[in-house]
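J.: quick one: sequence and predicted model below, then my questions.
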Amino acid sequence: MFREAAEAPDVLAAQLAANRDVLSALAAELQRSPPPFVATCARGSSDHAATYAKALLETRLGIVTTSVSPSVGSVYSVPQRMRGALFLAISQSGRSPDLLRNAEAAREAGARVVAMVNVADSPLAALADVVVPLHAGPERSVAATKSYLASLSAILQLGALWSGDAALLDALERLPGAMRRAWDCDWSDAVDGLVPARNLYVIGRGLGLAAAQEAALKFKETCGLHAEAYSAAEVKHGPMALVGEGFPVLVLAQPDATLDGTRALVAEFRARGARVWAALPGPEGNLPVAAPPHPACAPLLLVQSFYRMANALAIARGHDPDQPPHLNKVTETV
């Protein structure tokens, strides 16, 4: 896990160059014939990437993006109305039967199927109208790291090209360097504090919610630590009742219009006596953060810093981060 996560900056640099033509062509098609909506379909870490796609496409392009439950097609077999839609399937292996069935059903319903997949000759790729290889290379650790970050960067590149946002396109050129700086961020204070923990919240918002979801999953997978991800807004609708003296909270702040609200939430958590580790700029932050070349890049940097911390925490808690119990690298669900 440590080695593969450390490879992410080089993976992203190569991927952004390799996919420029295919994503430029796809973006041009989407500009000529805009879809009425975007439907994403994925599971696990890939579904967290889909959360990022929703936030990015809705905030940069104003196009409604929704997550399709794989069970609707694979278990309930109910056809969906998708004519003209963009169906974005995200997968590391491209082999899970439920994802394949839904991609097939979307194509039959008239959607344009785009597969973002690490195995470019997978069954999912064979079903797609457009294949966007993740170019992450083999992952031997069960916990996905570089393939998840490659999913985010592929989504980011598509969003930048589709929107034609010059600032975002420029930021892509600087993203690999920023990722290297993020890997060097020292989050060991959180490692020391979370060794005895049994539960925690991970907080994000907007573009950063996907980072919180991914962190919560990795806490479970690699560290044997129960963690739940919440939006900085949603946590106040009930879950805040559990937060009291010593309750651990990891906050992954997004440096955009959500930042002030997140800062206020950090203050509220601390006023309740919670033990808060906050990855945000300014005096409220006690975890260092790498400056993103664009706010939309921030979730990738935060996850990159988190992966290094999670690997260390797993070892400190006596777990093997590369071989979580009861899990396989490829999960095939129906």
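T.: Perfect, I can see it now.
J.: CA only for contacts and neighbour counts going forward, please
T.: Will do.
J.: gap between Ala6 and Thr145?
T.: Taking CA to CA, to the nearest Å as the criterion, Ala6 is separated from Thr145 by 9 Å.
J.: neighbour-wise, which of these two wins?
T.: Between Ala6 and Thr145, Thr145 has the larger neighbour count (other CA atoms under 10 Å), namely 25 against 20.
J.: which residue, other than its chain neighbours, is closest to that one?
T.: Distances taken as CA to CA, 6 or more residues apart in numbering put Ala5 closest to Thr145, at 5.3 Å, once the chain neighbours are dropped.
J.: contacts only, for that neighbour.
T.: Taking CA atoms under 8 Å, 6 or more residues apart in numbering, we find Ala5 in contact with Thr145, Lys146, Gln304, Tyr307, Arg308.
J.: another one to put next to it:
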Amino acid sequence: MVTDILDMATLMRRETLETPERIAEMLTRNAGSYAALGARLRASPPPVVVTCARGSSDHAATYGKYLIETLVGVPVASAAPSVASVFDADVSAARALVLAVSQSGRSPDLLASVGAYAGSGALVAALVNDETSPLAERVDVALPLAAGPETSVAATKSCIAAMVGLAAITAAWSEDAILADALAALPQALDRAVNADWSAAIEPLRDVSQMFVIGRGYGFGIAQECALKFKETCAIQAEPFSAAEVRHGPMAIVRDGFPVLALATSDSAGDDVELVASEFAGRGASVLLAHAGKAGLLPAEAAHPAIEPILMLASFYGLVEQLARARGRNPDQPPFLSKVTRTL
């Protein structure tokens, strides 16, 4: 059984390798829509941005939060879908921008939340992969992720597409030419990232049951996403933390040999991740560090600091797919999970 799993080409790996081409297509296809939305937001600035998503899409939204707050200066909050779907409560969001992020666009609680915000006067834009979905049909602005069919239960290319779409919206809104140039170069960089060799992390993680994943700033959303992928594909109880937050209560459980994956961007937030990783290593933890632009066990390419997390996540997906197989698991079919989660 284990041999069969190790020998097969998984859907997760195939879909990860498709990512560079899909991202190039998405950026070209949506260029006019990103520009139009950016101009609309500059002409009528929203007082707040609300993101609406779950799972991997919500991790992409966390990434978008840091981008918008640092490059545009508008506060971003995450909606609790149950406010509309369970409590049937009214929301007051006139002039807000709501960014709904979804692969399927079919989860009932997401649709209920979007409907509530739209009814209160918000401008609703959706980054959605299924263009025939109810979500795509019910919003003011639909921005296709254009990732193509994603069959593996573990999302990969759709999550990266959502992150890139949020970066493109932010670049257009802020008129940040440097970020726009970095996005134009992203497909080529992604081609290198999906083929980067992170296999050195397999043996240190082959038999672990618990671990931390550390990021900060632009990299915090991917720490969340990596932790989720460890859980669903490898059955590792991985917990994500900000490099700042982990210094509080969580620090107490780090002991000799405790595994930590640290994801550091090339900015000051990444420097803090490297610092806390060093503190953990000094306490005997087994630290696996990816630091953009620095040589290390896990290679990570330097780029615009807002782009580096996307590249690291693309490399990580290759690692976690290999690790799942090394642990005798099929990453395409995690137990008890399905591709579309219809939460209420």
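T.: Okay, I see it. These numbers come from a predicted model, not from an experiment.
J.: quick one: TM-score?
T.: Once superposed, chain against chain, the TM-score is 0.98 (TM-score structural alignment, normalised by the length of structure 1); 333 aligned residues with a CA RMSD of 1.0 Å.
J.: just give me the match in structure 2 for Arg83 of structure 1.
T.: When structure 2 is aligned by TM-score structural alignment, Arg83 of structure 1 is paired with Ala94.
J.: could you report the neighbour count for its match?
T.: 16.
J.: surely it forms part of a strand?
T.: No - checked against DSSP: H, G, I helix; E, B strand; the rest coil, Ala94 of structure 2 lies outside a strand; its state is coil.
J.: by neighbour count, which of the contacts of Ala5 of structure 1 wins?
T.: Busiest of those [other CA under 10 Å] is Lys146, holding 28 neighbours.
J.: for the residue mapped onto it from structure 2, which non-adjacent residue is closest in space?
T.: Matched by TM-score structural alignment, Lys146 of structure 1 corresponds to Lys157 in structure 2. Once flanking residues are discounted, Lys157 of structure 2 sits nearest to Thr19: 5.2 Å by CA to CA, 6+ apart.
J.: can I assume that neighbour is in contact with Ala147?
T.: Yes - counting by CA atoms under 8 Å, Thr19 of structure 2 does reach Ala147; the two are 7.5 Å apart.
J.: can you map out the strands along the stretch 151-300 of structure 2?
T.: Assigned by DSSP state E, counting those that start in this stretch, the stretch 151-300 of structure 2 shows strands spanning 210-215, 237-242, 259-264, 286-291.
J.: Ala55 of structure 1 matches what in structure 2?
T.: Match for Ala55 of structure 1 (TM-score structural alignment): Tyr66.
J.: what's the neighbour count on the closest residue to its match other than its chain neighbours?
T.: Once flanking residues are discounted, Tyr66 of structure 2 sits nearest to Tyr218: 5.8 Å by CA to CA, 6+ apart. Applying other CA under 10 Å, we find 26 residues neighbouring Tyr218 of structure 2.
J.: and the gap between the aligned partner of Tyr218 of structure 2 in structure 1 and Pro299 of structure 1?
T.: Using TM-score structural alignment, the partner of Tyr218 of structure 2 in structure 1 is Leu207. The gap separating Leu207 of structure 1 from Pro299 of structure 1 is 7 Å, by CA to CA.
J.: now do the shared contacts for those two.
T.: Joint contacts of Leu207 of structure 1 and Pro299 (CA under 8 Å, 6+ apart) are Gln254.
J.: any idea how far the host helix or strand of Glu137 of structure 2 is from the chain center?
T.: Using DSSP states H and E, Glu137 of structure 2 falls within helix 134-138. Centre-to-centre, helix 134-138 of structure 2 and its host chain are 22 Å apart (CA atoms, centre = their mean, to the nearest Å).
J.: just stretch 321-328 of structure 2 next, same as before
T.: 21 Å.
J.: what range does that stretch cover in structure 1?
T.: Under TM-score structural alignment, the match for stretch 321-328 of structure 2 is residues 311-318.
J.: list the buried residues for that stretch?
T.: Asn311, Ala312, Leu313, Ala314, Ala316, Arg317 (16 or more other CA atoms under 10 Å).
J.: need the residues you listed in a markdown table (columns: distance to Ala271 of structure 1).
T.: What follows is those, written out as a markdown table (distance: CA to CA, whole Å):
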| residue | distance to Ala271 of structure 1 |
| --- | --- |
| Asn311 | 30 |
| Ala312 | 29 |
| Leu313 | 26 |
| Ala314 | 29 |
| Ala316 | 29 |
| Arg317 | 28 |
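J.: how about the helices in structure 2?
T.: 2-7, 11-43, 55-71, 82-85, 108-119, 134-138, 157-174, 177-184, 186-193, 202-205, 220-234, 268-282, 308-326 (DSSP state H).
J.: residues contacting the residue nearest the centre of structure 2?
T.: Centroid-nearest residue in structure 2, with CA atoms, centre = their mean: Ala60, separated by 3.5 Å. Applying CA under 8 Å, 6+ apart to Ala60 of structure 2 gives the contacts Cys159, Ile160, Ala162, Met163, Gly221, Ile222.
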